[in-house]
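S.K.: The amino acid sequence is not available; the structure is as follows:
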């Protein structure tokens, strides 16, 4: 994300209002000066990093605090002995632990810090981070930087200070040999021993190791949900949908098994003794379309049709006896018709025949085939 650095210069501390002079470094590396009341409108829609002068804050180091992730209250109590003001009137920002478990602490008067944040927000600026210029001197060695008419002292384990040239010359006698950095056109004192291209670039590059004062009650409130919260919500929704699909699939499987069992029971009642088979629908269809066995009456009707086809023979009466078949009485025009019938229907037995007034009558026996 491209960021704009807004340096609030030390000479504005006296008024702490819209005339406060500022130095701006754009995301493209351009630098210009103005004051808080004349900030360009487009800054309101960008990521602004506010940089306070070291003169507004204090700094100290606290030793290891018990606990893997100690609470802010515990850290504040550990720093209370080194603070010149009460905790209730101070805002404390804590850095990360070093290899010895120690932490750097930056403290600022609570009401001053609250007014400064309010002043920025009035100008449409809600800074993504708030740092201190001397704390931007990171690295592995103690160093000093000439910036805006004063020396900033910092570095990995050194104190954070902003001092004049005269004070720096006094301190130099008590400090180990270290880099005193300045731009070529800003050689301010004999202490200068390392030339740099840009003091602003040096400070901007040290932001990664600097303490962000937007902590605790001053933590920046996001306008929308953070990406990890949004991702967590999406995962939760996905899990809920997957769980609903799983439960529905389980319910469908159980309902299908239950329906299949009920279908088998209904099939066994409809067709007792018939195997159901894996495809119950196909089995039902096959049984419905299979040839149905003919009844005794249907077979007698078929036999009567054959009598008629034999010619001059009429069925007049038929009786069925269990185990003995049918006894059938017929009428014919003559005995020759009966003989012709016997030739065509060899399974028919003739019990007796007699001459009647109109033709011949005979009693037949017929055992139907199963």
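M.R.: Received the coordinates, thanks. Worth saying up front: this structure is predicted, and the values here are computed from it rather than measured.
S.K.: from here on, contacts and neighbour counts on C-alpha atoms
M.R.: Noted.
S.K.: can you give me how far the helix or strand hosting residue 327 is from the chain middle?
M.R.: Using DSSP states H and E, the element containing residue 327 is strand 325-332. Chain-centre distance of strand 325-332: 89 Å, with Cα atoms, centre = their mean, to the nearest Å.
S.K.: for the following helix or strand past it, packing partners?
M.R.: For strand 325-332, the following helix or strand on the C-terminal side (DSSP H and E) is helix 335-344. On a contact count with 3 or more Cα pairs under 8 Å, 6 or more residues apart in numbering; DSSP states H and E, helix 335-344 meets helix 296-310, strand 313-321.
S.K.: Comparison target, given below:
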């Protein structure tokens, strides 16, 4: 699936001139204006948000039932946020080793505006991820993309920072630390490092394990599902029509028999 990576400096609104990293399903990616990305998009697209646009934490929830988690989530994170929880879109994911559940938060209006702008440009967004959350789930993971670095892995932290700041952050991250990236000589300390030709392709490979922000009010319906919410109504209408058809047939049969009886009586 094609992937669209929004830049860290994305503004409140997007337009055809906004630069983003376009990664087609096959072939190499490139930074392009969104107008050019639209011209190349021939199928549904995965949207990848910059880590700078979101907040990340893990919380204990009083229930494990899926139908109650979303309701309990708002109360669980309210004390951790300086903003009104009603203005945030909260996405919950897998449970950590200590039982807490991973949560990603983003301003509801920001996400709604971005999706509306991309839809207006003709991009069919079917999944939404955060770049730092696309890193592998094992140990501490680092990805250096030029001067920008991403932190992820099994701990709850998801972070974007300047690559040169890694030595100051290293002591806060549990070992082992696995790093990859586009830098020929990354900053130490690292347990191992692998240089990549296209870090964005590496990120895209982690979509299956990453949290999908297309939940709740932002759940993305696949093509052909736009009438899904009307399905119960269509079922009711179908049953009414079926009953009406049966009644009409029964009435026709009754009138026909009655006409035969009148004809016989007349003879």
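M.R.: Yep, that arrived. On a predicted model such as this, the values are computed, not experimentally measured, just so you know.
S.K.: TM-score them against each other, please.
M.R.: With the length set by TM-score structural alignment, normalised by the length of the second structure, the two chains reach a TM-score of 0.76; 237 aligned residues with a Cα RMSD of 3.3 Å.
S.K.: Residue 362 of the first structure: which of the helices and strands packed on helix 335-344 of the first structure is closest?
M.R.: Of all those, strand 313-321 sits nearest to residue 362 of the first structure, with 10.0 Å by Cα to Cα.
S.K.: Find me the equivalent region of the closest one in the second structure.
M.R.: On the second structure, no counterpart of strand 313-321 of the first structure exists by TM-score structural alignment.
S.K.: tell me the angle that strand makes with helix 335-344.
M.R.: Here strand 313-321 of the first structure runs at an angle of 60 degrees relative to helix 335-344 (axes from the mean of the first three to the mean of the last three Cα atoms, to 10 degrees).
S.K.: Let me see the residues that make contact with strand 313-321 of the first structure.
M.R.: 304, 307-308, 326-333, 337-338, 341 (Cα atoms under 8 Å, 6 or more residues apart in numbering).
S.K.: picking up where we left off before, and the helices and strands packed on helix 335-344 of the first structure as a markdown table, adding mean neighbour count and distance to residue 135 of the first structure?
M.R.: Listed next are those as a markdown table, based on neighbours: other Cα atoms under 10 Å; distance: least, Cα to Cα, whole Å:
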| stretch | mean neighbour count | distance to residue 135 of the first structure |
| --- | --- | --- |
| helix 296-310 | 14 | 113 |
| strand 313-321 | 14 | 122 |
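S.K.: possible to save these as TSV with distance to residue 252 of the first structure?
M.R.: Below are these laid out as TSV (distance: least, Cα to Cα, whole Å):
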stretch	distance to residue 252 of the first structure
helix 296-310	48
strand 313-321	57
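S.K.: residue boundaries of the helices in the first structure?
M.R.: Under the criterion DSSP state H, helices of the first structure are mapped to 72-80, 110-122, 165-172, 199-205, 227-270, 280-288, 296-310, 335-344.
S.K.: Turn the ones you listed into CSV, columns for distance to residue 28 of the first structure.
M.R.: Shown next, in CSV, are the helices of the first structure (distance: least, Cα to Cα, whole Å):
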stretch, distance to residue 28 of the first structure
helix 72-80, 37
helix 110-122, 22
helix 165-172, 32
helix 199-205, 12
helix 227-270, 27
helix 280-288, 76
helix 296-310, 105
helix 335-344, 118
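S.K.: related to what we said a few turns ago, which one of the helices and strands packed on helix 335-344 of the first structure lies nearest to residue 213 of the first structure?
M.R.: helix 296-310 (105.6 Å).
S.K.: could you give the angle of the closest one to strand 325-332?
M.R.: Using the same axes, to 10 degrees: helix 296-310 of the first structure against strand 325-332 is 30 degrees.
S.K.: tell me what helix 296-310 of the first structure is packed against?
M.R.: Looks like helix 296-310 of the first structure contacts strand 313-321, helix 335-344 (3+ Cα pairs under 8 Å, 6+ apart).
S.K.: Spatially nearest residue to residue 204 of the first structure (excluding sequence neighbours)?
M.R.: residue 136 (7.2 Å; Cα to Cα, 6 or more residues apart in numbering).
S.K.: Please apply the same query to residue 117 of the second structure.
M.R.: residue 14 (5.8 Å).
S.K.: Ok, residue 163 of the first structure next?
M.R.: Per Cα to Cα, 6+ apart, closest to residue 163 of the first structure is residue 151, 5.3 Å.
S.K.: rewinding a little: what about burial for the contacts of strand 313-321 of the first structure, which qualify?
M.R.: 304, 307, 326-333, 337-338, 341 (16 or more other Cα atoms under 10 Å).
S.K.: Where in the second structure does stretch 247-266 of the first structure fall?
M.R.: Going by TM-score structural alignment, stretch 247-266 of the first structure sits over no part of the second structure.
S.K.: How far off centre is that stretch?
M.R.: Distance, centroid of stretch 247-266 of the first structure to centroid of chain: 32 Å (Cα atoms, centre = their mean).
S.K.: wait, residue 135 of the first structure sits on residue 208?
M.R.: No - the pair formed by residue 135 of the first structure and residue 208 falls short of the contact definition of Cα atoms under 8 Å, at 10.4 Å.
S.K.: related to what we said a few turns ago, quick one: closest of the helices and strands packed on helix 335-344 of the first structure to residue 168 of the first structure.
M.R.: helix 296-310 (129.7 Å).
S.K.: The second structure: which residue goes with the residue nearest to residue 163 of the first structure?
M.R.: By TM-score structural alignment, residue 151 of the first structure lines up with residue 149.
S.K.: distance of that match from residue 180 of the second structure?
M.R.: 10 Å (Cα to Cα, to the nearest Å).
S.K.: just to revisit the earlier point, and the strand holding residue 327 of the first structure, what does it pack against?
M.R.: Using 3+ Cα pairs under 8 Å, 6+ apart: strand 325-332 of the first structure touches strand 313-321, strand 359-366.
S.K.: If you drop the residues flanking it in sequence, what lies closest to residue 162 of the first structure?
M.R.: residue 152 (4.6 Å).
S.K.: Sorry, wrong one. I was asking about residue 103 of the second structure.
M.R.: In space, residue 103 of the second structure is closest to residue 92, 4.5 Å off (Cα to Cα, 6+ apart).
S.K.: Counterpart of the one you found over in the first structure?
M.R.: So residue 92 of the second structure corresponds to residue 94, using TM-score structural alignment.
S.K.: which residues touch that match?
M.R.: Taking Cα under 8 Å, 6+ apart as the test, what residue 94 of the first structure contacts is 75, 103, 104, 105, 106, 211.
S.K.: Pretty sure the fifth one sits against residue 62.
M.R.: No - using Cα under 8 Å, residue 106 of the first structure and residue 62 do not qualify as a contacting pair, with a distance of 10.8 Å.
S.K.: Neighbour count: those two, which is higher?
M.R.: Neighbour totals were compared for residue 106 of the first structure and residue 62, and residue 106 leads with 24 against 19 (other Cα atoms under 10 Å).
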